[in-house]
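*Asks:* Need a 3D model of the following:
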Amino acid sequence: MTNNISELAALDRDHHMHPWTHFQQAERDGPLVMTRGKGVHLWDEDGREYLDAVGGMWCTQIGLGNEEMAETLAEQARTLAYTSTFVDMGNAPSARLAAKIAEIAPTGFTRTLFTTGGSTAVDSAYRMAQFVQHHRGFPGRTHILSRHASYHGSTFASASIGMRDGDRIEEFSYLEKTIHHLSAPNPYRRPEGVSAEGFTDFLVKELEEKIAEVGADKIAAFFAEPVQASGGVIIPPEGYFKRMAEVCHRHGILVVADEVVTAFGRLGEWFSSEAKFGVVPDMITSAKGLTSGYQPLGALIFSEELWQEMSGDRWFTHGFTYSGHPIACAAALKSIEIIERDGLLAHAKHVGALFQKGLKSLEDHPLVGETRGDVLIGCIENVADKETKALHPDEIDIGKRVSDAAEKMGLLVRPMGHLNVMSPPLIISEAEVEEIIVKLRASLDQVADQLVREGEKVA
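*Replies:* You can find the predicted model right below:
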């Protein structure tokens, strides 16, 4: 097999279908093939170096090329590469990891169902919510509440629960009759003249009205990301999540906190629902930072109370071939150990404050409508008019232009329509944070110049 970068790109283009493939673009441009990673940096075969401000896919908490992790994976592969965890069989890493999660999770969260990633964790929560409600005596509680600008995964159920712009296409079908989407809690896009407090009041009222419309006796659960990550790093108004959870619990509706992105240090905490937003949910879905991207693994974490409600002479017929995979669980244990031992939660808060300050400094740029984020998650919303918040036409592809310009400068940021999002590893240094901000500004300047040359208004 070849190691030549152009030949690798050709092999990839001809044989590998990527997630979220745009066929014309894939055939025209091909992929950027990476061959090595260390810390917060990636290299392609030509030796070009990139600072990965995306953090893989919100997940490389401890950085790439960690020798401790590599040894852990190798040793576990030698010791026990795989065993089923169905029904009455277990393994040492999955048992230890479940116990460790119970130690660092919110009080009362003592149980974990391991999955293969975030999508399957959400799918599992969808099933568990209905299972719990059935055994509470409400077999008719099968409906789900979610929100616009949400992303919960790409399985059939999780994609149906999510509702992010651009994800839904006419070629696919979705669960629609039993899933209801509320407004996104996006303060930047709230109605003109409405305060943040008034916006929260509106959102809570909308929830109450939807419950009345559907019927509380039909609703199993409310799925919500504490921060809507892939929907544009939407930081909700203060008090919003807590008030929404209170309404749900008052009506017997389970609250599922989708922390696939926000758990394991992204916001400077092991879990953010309670620590950052004052909400104790009924279930927490997680993945991504759980293993720092070294292995695919997800976890549905839930309370002892739910376990007791489900217990009895009955089956929960759900799980996966790779649930509790020993190598994946060993990776998660090592990642948690490194985060804990090296004080990466505190470090994330420190450098995260600098990161947010740096992003905020870009708001004087004519292309930038708003920057937003928390700790080590951030977003730039690019606009055509700062006053009206109007967007550029889709064909301009503003987010991709910014990311392309950044890539040429050795910086990787993720384009999502008119947005650019980032989630650098927890190990990032102050100097590397500064590098991100400097190169972002230079990229924005370059794109602004391009637009002026093309006759577009830049103000």
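*Asks:* contacts and neighbour counts: CA atoms only from here.
*Replies:* OK.
*Asks:* give the contact list for Q356.
*Replies:* 372-376, 378 (CA atoms under 8 Å, 6 or more residues apart in numbering).
*Asks:* Show me what counts as buried in stretch 25-34.
*Replies:* Residues of stretch 25-34 classed as buried: 30-31, 34 (neighbour count, 16 or more other CA atoms under 10 Å).
*Asks:* my bad, should have said stretch 192-201
*Replies:* Buried-residue list, stretch 192-201, by 16+ other CA under 10 Å: 196, 199-200.
*Asks:* so M69 makes contact with S335?
*Replies:* Yes. M69 lies in contact with S335 (CA atoms under 8 Å); the separation is 7.5 Å.
*Asks:* which one of these two has more residues nearby?
*Replies:* S335 (26 against 22; other CA atoms under 10 Å).
*Asks:* host element of the more buried one?
*Replies:* S335 belongs to helix 326-341 when assigned by DSSP states H and E.
*Asks:* One more sequence to fold, the one below, so I can look at both together:
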Amino acid sequence: MTAFDDTAAAELARKDRAHALHPWGEVCPSADNGFMVEGDGAYIRDLEGHRLLDGVGGLWCVNIGYGRREMAEAIAAQVMRLPFYSAFIDTASIPATELSARLAEATPGDLSRVFLTTGGSTANDSAIRFLHFLFNRTGRAGKKHIITRADAYHGSTYLTASVSGKFSDLSDLDVLSDQVHHLPSVNPYRRPAGMSLPEFCDEKVADLERKILELGPETVAGFIAEPVLASGGVIVPPEGYHRRTLEVCRKYDVKYISDEVVTGFGRLGHLFASESVFDLVPDIITCAKGLTSGYVPLGAMILSETLCREASCGESAAFSNGFTYSGHPVACAAALTNIAILEREDLCGHVRRLAPYFMEHLGSLRDLPLVGDVRGMGFLAGVEFVADKTTARSLAPEVGIGKRIGAACRRRGVMVRPLGAAIGISPPLTIGREQIDILVSALRSSILEAADELTREGVRLAS
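*Replies:* All right, here's what the predicted structure looks like:
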């Protein structure tokens, strides 16, 4: 590890505070950010030399773990061979073509046309734009409305922020409102008292159908949905929800976008989760994050052949959408190597085998007074905190319970992600039982510490 004395560390902090505007960060920061400087396997090391178990996987994405020399060598080799060439002028790179073919092999049904982007936001943005393109091309220009859900996150472009449903993120930002419609939350933990899970599923499916009929099917272009709502609190909709919402979409000619930016590439134990886990063959799948395990930025929109042929109307048709770095050859070489590692080491199988242990041990936290719900699947989990387990009474936002517990975990050598009144957990797929035990132990101690703090501060908690 590169050594940083106190003077050098202070100068780094000064530069960061003075010049860097961080995502979701203060415009004029009042406190220093931490610096992460090294990673190896499932661990990262900060500027002070602390070794931390990365229970966040970077940002739901470092699926193969840190420090993979094979990835570095593949990236370096492509940089020396051809670091970049534009895909705009009737050219293609070999890595982009090979990756497109590989993704088409892995996706369900006839999803076989791959549009490469720069990340998840641009993949989802492109998917929505393609639906508008499709309906403009086929004489149904009135089909413009997009239906999404509360607690959803689909990106940070103007369009994808508009279809995201984490409303606290958008309080001081403008969004599109006339063509975007948010359905009520699909969080089973927050269902009405006395309502069974099957009844809740019926109601959530009915929410979609009611909204389509309210707007008029002739005006609705698509429905976008994460299989598991990740940064909205790791919310797993009730069983059968995805298949049934797809049936509703088919009934009214509404196209279905499955946002697998988080759930793809092993996070739920399969390269793609839509069909393998949720019995769903959508019209479009979007992906990013685990596509390269975060080593370099890349995203993809994967379209069904049926959709593409419908949009072409039997003639030449250009989808005039793209990015300077669409299909970047270095990123595509990284993705191909990443997929090869996932398959060679059977990391998807590892997740399927170890996920029951992971979820069972996290579930042991339910005996703590602050823990209202533990949920998730694969190596994707969330813990929601409440003031009263019996009534599911929420803690006031100003308590900052997620941040408190996240900070306490970090002091114990584990990184988790605060998500308002919850924390998210998405470790590298390479972790083993011992590391799961470390993570859960740190969480337990941190939750107990937070409960003691709140009691001392006079916050009313149920005993």
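*Asks:* Mind checking what helix or strand follows the helix holding S335 of structure 1 in sequence?
*Replies:* helix 344-361.
*Asks:* Where in structure 2 does that following helix fall?
*Replies:* Matched against structure 2 by TM-score structural alignment, helix 344-361 of structure 1 falls on residues 347-364.
*Asks:* So which bits of the matching stretch are buried?
*Replies:* Buried residues in stretch 347-364 of structure 2 (16+ other CA under 10 Å): 347-352, 354-355, 357-359, 361-363.
*Asks:* so where is stretch 60-70 of structure 2 in structure 1?
*Replies:* Stretch 60-70 of structure 2 maps onto residues 58-68 of structure 1, going by TM-score structural alignment.
*Asks:* ok, how many other residues are close to V37 of structure 2?
*Replies:* V37 of structure 2: 13 neighbours (other CA under 10 Å).
*Asks:* Residue in structure 1 paired with it?
*Replies:* Under TM-score structural alignment, V37 of structure 2 pairs with T35 in structure 1.
*Asks:* my read: its match touches E45, true?
*Replies:* Yes. Using CA under 8 Å, T35 of structure 1 is in contact with E45, at 5.8 Å.
*Asks:* What residues of stretch 205-217 of structure 1 count as buried?
*Replies:* 207-208, 210-211, 216-217.
*Asks:* I misspoke; the intended subject was stretch 435-444 of structure 1.
*Replies:* For stretch 435-444 of structure 1, by 16+ other CA under 10 Å, it's 436-437, 439-444.
*Asks:* Would you mind giving those residues as TSV with secondary structure and distance to V132 of structure 1 added?
*Replies:* Output for the buried residues of stretch 435-444 of structure 1, formatted as TSV (DSSP: H, G, I helix; E, B strand; the rest coil; distance: CA to CA, whole Å):
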residue	secondary structure	distance to V132 of structure 1
I436	helix	46
I437	helix	47
K439	helix	50
L440	helix	47
R441	helix	50
A442	helix	52
S443	helix	50
L444	helix	50
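*Asks:* quick one: which of those is nearest A406 of structure 1?
*Replies:* Distance to A406 of structure 1 across the buried residues of stretch 435-444 of structure 1 (CA to CA) is lowest for S443, with 5.3 Å.
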